[in-house]
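# quick one: sequence plus predicted model below, questions after.
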Amino acid sequence: MQNGTDLYALDINRAAFVQACGGPCSEGCVTLARIGEDAWALGDSKRPNAQPLRFTTEELDAAGIDPARFGLNV
């Protein structure tokens, strides 16, 4: 399992982010990309220049974020 420091060392320049919206996407959506075997980057479409936060699969699960909602597999 990776720790938080390791997650931010991963290159995400070619990460493919997918949006999931709880309502109209015109108000902004959460974006998620797999960036490693047990690593994810979570962004905000309203703030495209902000650095995405990074999580392990276990941390995403603890936060109630299901990659399947984004069409992604764990």
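Arrived safely.
# alpha carbons only for contacts and neighbour counts from here, please
Noted.
# report the separation between Thr31 and Glu37.
Remark: distance between Thr31 and Glu37 (CA to CA, to the nearest Å) = 18 Å.
# ok, and here's another one to check against it:
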Amino acid sequence: MSGMDLYGLVVDGVRFSRACGGNTHPDGEACVTLARIGDDAWAMGDSKRPDAEPLRFTTAELDAAGIDPARFGLSA
């Protein structure tokens, strides 16, 4: 993934999957969304802020943060 511009990858039209749990938001359950946007690239968003620009990560960065795409029904 060296040298790839994660924020240059298109997220329009990708399908985000949700994983919910942990601390609950006052307006309902707190959920994180995740979508594969490349071979080694992921976009992560917040279901409470769907219009916010999603953060971008490599698979190694997700692993380092303890985030497993399988929890979202996705495979790494």
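That came through, no problem. Just so we're clear, the structure is a prediction, and the values are computed from it rather than from any experiment.
# give me the TM-score for this pair.
The TM-score (TM-score structural alignment, normalised by the length of structure 1) is 0.89; 73 aligned residues with a CA RMSD of 1.7 Å.
# SS state for Leu42 of structure 1?
For Leu42 of structure 1, the assignment made with DSSP: H, G, I helix; E, B strand; the rest coil gives strand.
# so it makes contact with Ala33?
Yes. With contact defined as CA atoms under 8 Å, Leu42 of structure 1 counts as touching Ala33 (6.7 Å).
# picking that back up, ok, Thr31 and Glu37 of structure 1, which is more surrounded?
More crowded of Thr31 of structure 1 and Glu37, by other CA atoms under 10 Å: Thr31, with 19 against 11.
# translate that one into the numbering of structure 2.
Per TM-score structural alignment, the equivalent position to Thr31 of structure 1 in structure 2 is Thr33.
# just the element for its match, please.
Using DSSP states H and E, Thr33 of structure 2 sits in strand 28-38.
# check which helices and strands that strand is in contact with.
strand 17-25, strand 41-46 (3 or more CA pairs under 8 Å, 6 or more residues apart in numbering; DSSP states H and E).
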